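S.K.: Pasting the sequence and the predicted model now:
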Amino acid sequence: MAEPGYRIRPIEASDDPAIAAIIRTVMPEFGAVGCGFAINDPEVDWMSRAYAEPRSAYFVVERDGRILGGGGVAPLEGGDAGTCELRKMYFLPEARGLGAGAAMMARCLQAARGFGFSRCYLETLGGMDAAMRLYERSGFQRLGAPLGATGHGGCNTFYALDLQPPPASV
């Protein structure tokens, strides 16, 4: 099997400007501008610090020394202690179709399980069809209403996944 041509690693402070630029480039592509979207979260400019908090992690996709996207998990604001949120998972167009989304999802869910979360929640926007297919392939189930208090009132599609321990290796 060929190497994917990218690597996923924990975010570093030097990655903050690149991730902020990616978020601010990708979100408008899907109409996610204005109040109620993560693009306005203050943490966008200092992701490495925001995800250094307990039970939080953010990862970047890097190819040839260039950051092409990222994604992370953190406790769900206003949620129960057993629920995390998949947060700020965005990729530049050149990272799409490489399998980076599925690999990032696996890495984030692995981190969530390692932090002891029993459920993972996410919010998205209708029209992000490829992302929703990835969520559904990963086992997420659509919810009828949001959970927690994320402040992302612009999102209109919600998913959750019960985090079962991965099967034991044979």
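M.R.: Alright, I've got the coordinates.
S.K.: use CA for all of it now, contacts and neighbours both
M.R.: OK.
S.K.: Run the chain-centre distance for stretch 83-90.
M.R.: With C-alpha atoms, centre = their mean, to the nearest Å as the basis, stretch 83-90 stands 4 Å off its chain's centre.
S.K.: Second structure follows, compare the two:
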Amino acid sequence: MSNPIIRPIQVTDNKRVAQIIRQVMTEFSCVGPGFSIEDPEVDQMYEAYQSKQAAFFVVEHFGEVQGCGGFGPLSGGDGVTCELKKMYFLSELRGYGMGKQLLNHCIDTATQQGYQRMYLETVNRMISANALYQQRGFQPLAAAEGATGHSSCDTYYALTLRKK
């Protein structure tokens, strides 16, 4: 596989990123109220992640965006916890280690920005994603945190961030 690149989202990526989010969420039957597919930011991810407390990245392969993910402050959180948000990959990009690379990039960037903890919500049926989070050291949580509006998620994790 040629080397995909991870880069910050650009405004011209908005339409493609929205397509990826909707395609992957639908693939895993994560549609309807309580899932991030319903978030108003889906069509304007570039604009939604322009604050100094947030970052959003795309994975480009052969000149085409095929994956995405980022983080921002946990809504309703404690101010030192960020939330990993909307990390999705098209099926043709899965299995090549890009999830691990993007996750590590998000963790490193969040740590550099001063966050002490990263939280995430997912669904149990996203088996590979759950395995990746656990492998990276995320600890399962008994319940949701913050006020994300993602009441249909059923799996929650957190990772303590440590400066290198």
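M.R.: Nice, I can see it. Since we're looking at a predicted model, the values are computed, not measured.
S.K.: what TM-score do we get after superposing?
M.R.: In this superposition the chains share a TM-score of 0.98, using TM-score structural alignment, normalised by the length of structure 2; 164 aligned residues with a C-alpha RMSD of 0.9 Å.
S.K.: Need the counterpart of E64 of structure 2 in structure 1.
M.R.: In structure 1, E64 of structure 2 lines up with R66, judged by TM-score structural alignment.
S.K.: Would you check how far apart that match and I39 of structure 1 are?
M.R.: Distance of R66 of structure 1 to I39 of structure 1, given as C-alpha to C-alpha, to the nearest Å: 21 Å.
S.K.: okay, these two: which has more neighbours?
M.R.: More crowded of R66 of structure 1 and I39, by other C-alpha atoms under 10 Å: I39, with 22 against 12.
S.K.: any idea whether that one is helix, strand or coil?
M.R.: helix (DSSP: H, G, I helix; E, B strand; the rest coil).
S.K.: Spit out the contact partners of it.
M.R.: 23-24, 27, 32-33 (C-alpha atoms under 8 Å, 6 or more residues apart in numbering).
S.K.: Only whichever of those residues are buried, select them in PyMOL.
M.R.: In PyMOL, this line selects whichever of the contacts of I39 of structure 1 come out buried by 16 or more other C-alpha atoms under 10 Å:
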select buried, resi 23+24+27+32
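S.K.: Kindly indicate which of the contacts of I39 of structure 1 lies nearest G79 of structure 1.
M.R.: Checking those against G79 of structure 1 with C-alpha to C-alpha, the nearest one is A32 at 23.4 Å.
S.K.: And A20 of structure 1, how close does it get to Y159 of structure 1?
M.R.: Applying C-alpha to C-alpha to A20 of structure 1 and Y159 of structure 1 gives a distance of 24 Å.
S.K.: which of these two has more neighbours?
M.R.: Neighbours per residue (other C-alpha under 10 Å) separate A20 of structure 1 from Y159, with Y159 holding more: 23 against 17.
S.K.: which element is that one on?
M.R.: Using DSSP states H and E, Y159 of structure 1 sits within strand 157-162.
S.K.: Give the aligned range of that strand in structure 2.
M.R.: Taking TM-score structural alignment, strand 157-162 of structure 1 hits residues 155-160 over in structure 2.
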